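> Pasting the sequence and the predicted model now:
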Amino acid sequence: MEYAPLDLPDNPQLLRNLAHFARALRVAGLPAGSGRVMDAARALASVGFTDRDTFFYALRACFCTRPEHLPIFAQIFRLYWRDPRYMEHMMSLMLPAIRGVAEERQAKPAEKRAAESLLDGITPEAPDIKGEDRPQDTEIEIDASLTMSREERLRSLDFEQMSVAEMAEARRILARLSLPVPPLLTRRYAADANGPKPDWRRSLRQAMRHGGEMQGFARKARRERMPALICLCDISGSMSAYSRAVLHFLHALSNAKGAGWSKVYGFTFGTRITNITRHLRGRDVDAALAAAGAEAQDWEGGTRIGYCIDRFNRDWSRRVMGQGAIVLLITDGLDRDDPELLSSAMQRLSLSSKRLIWINPLLRWEGFAPKAAGIRAILPHVDMFRAGHNIAALQGLAEALNARGDFNEKARLARMLSDAAS
């Protein structure tokens, strides 16, 4: 398809501003490539520039392809085209608390990401956009005595509320995390001088070498082996911000030396189940996740949890589960399939695994209750139910894996279901 030439001979500054606007959108995470910039220029040439609302909706139609792009686009549009002083307001919201000055409100995640994409490295101490230095006659006193360190704050910040820079720093923290796991005791025994049980057969064999005279008693202990880790990660639209962080964490586990896991397997599911294990074994995390994203064609699509878990049980369970595998299920439980199918699939998954841990970002809400049919279908078959909305929650997985109070956890989940039913 051939396009007509652009009819903007008298607006070279508009084209430059449009290119810079698209660059800010790309930094904020929107797919604003050169093709969309050309489409936006053609759209503006068609609709004109007299009506402010028409100008806004023409650009939004060209640059926004998903509902989650709309608030970010609206804030960047306001910053760049409609309210020049709003950028100074956003910069003030990004500062710590200043004595004697009360903040008007807290910046929303989309606003903060939009401000950082336009600032692009400009700090309140650096020159502003026009190149003019800020006035030095005002001394600002900052009280940081009760503030948390940057890393400590990131550990408690929700993945969905992180800016572009904060998410990059969070990924570096996730790459350093470890997930130790206790070894599993098998039913077989091995020779052990300090073992709890006597090894009569070995003791008699040793006595026969000395003419039937007992030289001592050999002892034995049960053998230990390390379990495998299987991660089933939901990549639907409602889980996209959390699944990317979890996959970074899973990549670090797959490439960690001396982590203790016999094997680490990764699967993604939305409308179908996809094995991304071989991609996670790549050394470069960006290349590994890019290959995994290309393999999983249903990224940020719909959700069919019951169907995908059932396909995993049929196609992959016997290949990767083995004996004593620990399964991490990362999903919000919002399923559109038949709850009976989901319940039966989860029951079979639970029986095939040593421990089934459900990580649900919805647990970040204090008033969470298992009201959805999918959540009620999953909950009776899991051994542990944990939140997974920030770094601290992922760090708590180590405590969950080493916990021994399974009975108390089952009782807590049963009370949760009964309270929701009543």
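Happy to help now that I have it.
> C-alpha from now on. contacts and neighbour counts both.
Noted.
> mind listing the strands for the stretch 51-200 of the chain?
184-191, 197-198 (DSSP state E, counting those that start in this stretch).
> Pick the most buried one from the ones you listed.
strand 197-198 (a mean of 16; mean count of other C-alpha atoms under 10 Å).
> Could you look up the next helix or strand downstream of that one?
Next helix or strand after strand 197-198 toward the C-terminus (DSSP states H and E): helix 200-208.
> Which parts of that following helix count as buried, going by neighbours?
203-204, 206-207 (16 or more other C-alpha atoms under 10 Å).
> Please apply the same query to stretch 347-363.
347, 349-350, 352-363.
> another structure for you, compare them:
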Amino acid sequence: MPTADPGVRVSVDPRLVARTRDHLAAFLRALHDAGLSVPATKQRDFHAGIEAVAPSTTGQLYWVGVATIVTSESGHPVFDEVFRRFFGSPEDAVLVVDEPAEAPEEQDGDDDEEEQGSAPAGDEVEDLLVTETSGSGLRAGLGSPELPKRFGRTSASAHAVMREIAAELPRAVPRARSRRHRPGRRRHRVDLRAVYLESRRTQGEIVRLRWRHRPTQPRRVLVLIDVSGSMKQHSPDHLRFAHTVLATCSGAEVFTFGTRLTRVTAALRHRDVDEALDSLAPLVLDADGGTLIGESLTELLADPHVVTMARGALVLVLSDGLERGDCTAMVGAVGRLSRLAHQLTWWSPLACDPAYRPLTRGMAAVVGDLDALAGVRDLETALAQVRSSFSHAPAHHPRRRNHD
């Protein structure tokens, strides 16, 4: 079989490249229409995987798509069906080598022991996972480890702090007046219907006035937690705080973000905090990875349901604000979130240092849109901020805004 000369440049028809690009774009749109979420980050990873692998068979293209797009078991059937529609059946997807290796007829006992000892034990596998996800956690990155994140057990002292937070939250969360009037003693509006019905029992005489008022109710709470590598030391306690918020505040929502946005409200509603954190392992696959704050917040605000929930709510962002690359998307998303929310509070572990100033490009650009910027690195500092009703700010004082 003749082989191509490596010194000869192969020309590619630009029309073929354009058709291929259009076909891949149609494939991604079909996945979205079929119910499989393919945000911009996944699309970028998919194209980067194609460039890196340069698949020459349908099976290779199939595994590139699975590795970059499918993040849950429920997504596999949807992906498989759409893939067959666009590229056919990936019959070579299961092939590893051209020919299977011939099994030896006889094996000595020593070989058996050596073969058994070559496979890592359970503890060793866990050590390998820890090695893959380890790092200093001091810089923002761009990659995503795509490995399940395991959180440690909650200590007895942490449980005690969580109980204190739960007791303080009802008083700390801002309140808003209800749109409906209810009977009460506050003299806000005369309850004409109640006065009329009572006067019928006294031959038309008005003996006592009845009143209606608009009672207050807690505002909704939206918690956004940064789980990137630079926050790996703090995200477990931040998730425990979010678990307490969901158990205390009705209608609260929690999202995590690193290189992608993940809604974790349902998983964190489990009564036991440790089981709730364990259930996040198959969901939050970008933990301890890179940081794409702007893209994650932009994706959040693209959901009309989230926009409706954020309007007039307390929005709490737990992040160090170390955005990677261009900060334009982050500035625009934070500005819009600030206009929607009743109060936008940013908790950063870096702000625990009294000498901290928001001098990074991202934080310097968005600090004017925040109602408060405070230092929170664990449950104890979170309790201190809750006791100050989310309003304490460090040395600098961001512009305050009045909301209805």
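Yes, it's here. For clarity, every value in this text was computed on a predicted model and none was experimentally measured.
> Can you pull the TM-score for these?
Here the superposed chains carry a TM-score of 0.57, computed using TM-score structural alignment, normalised by the length of structure 2; 275 aligned residues with a C-alpha RMSD of 4.1 Å.
> just to revisit the earlier point, so which of the buried residues of stretch 347-363 of structure 1 sit within strands?
355-359 (DSSP state E).
> Throw those into TSV and include distance to residue 239 of structure 1, thanks.
Shown next, in TSV, are these (distance: C-alpha to C-alpha, whole Å):
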residue	distance to residue 239 of structure 1
355	23
356	20
357	17
358	14
359	12
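> Translate residue 150 of structure 1 into the numbering of structure 2.
Residue correspondence to structure 2 (TM-score structural alignment): residue 150 of structure 1 is left unmatched.
> circling back to that earlier point, mind checking which of the strands of the stretch 51-200 of structure 1 is nearest residue 316 of structure 1?
Each of those was scored for nearness to residue 316 of structure 1 using C-alpha to C-alpha, and the closest is strand 184-191 (22.3 Å).
> can you pull out the helices in the stretch 101-250 of structure 2?
Under the criterion DSSP state H, counting those that start in this stretch, the stretch 101-250 of structure 2 contains helices at 109-118, 122-133, 156-172, 192-200, 235-248.
> looking at these, which is buried most?
helix 235-248 (a mean of 22).
> any idea which helix or strand comes after it?
strand 253-257.
> hmm, back to that, which one of the helices of the stretch 101-250 of structure 2 lies nearest to residue 395 of structure 2?
It is, among the helices of the stretch 101-250 of structure 2 and with distance given as C-alpha to C-alpha, helix 156-172, at 21.8 Å.
> Could you say whether residue 315 of structure 2 sits in a helix, a strand or coil?
strand (DSSP: H, G, I helix; E, B strand; the rest coil).
> Map it onto structure 1.
In structure 1, residue 315 of structure 2 lands on residue 327 (TM-score structural alignment).
> next one: residue 361 of structure 2
Using TM-score structural alignment, residue 361 of structure 2 lines up with residue 373 in structure 1.
> how about the nearest residue to its match once chain neighbours are set aside, what does it touch?
Nearest residue to residue 373 of structure 1, sequence neighbours excluded (C-alpha to C-alpha, 6 or more residues apart in numbering): residue 339, at 6.4 Å. By C-alpha atoms under 8 Å, 6 or more residues apart in numbering, the contact set of residue 339 of structure 1 is 306, 373-374, 377.
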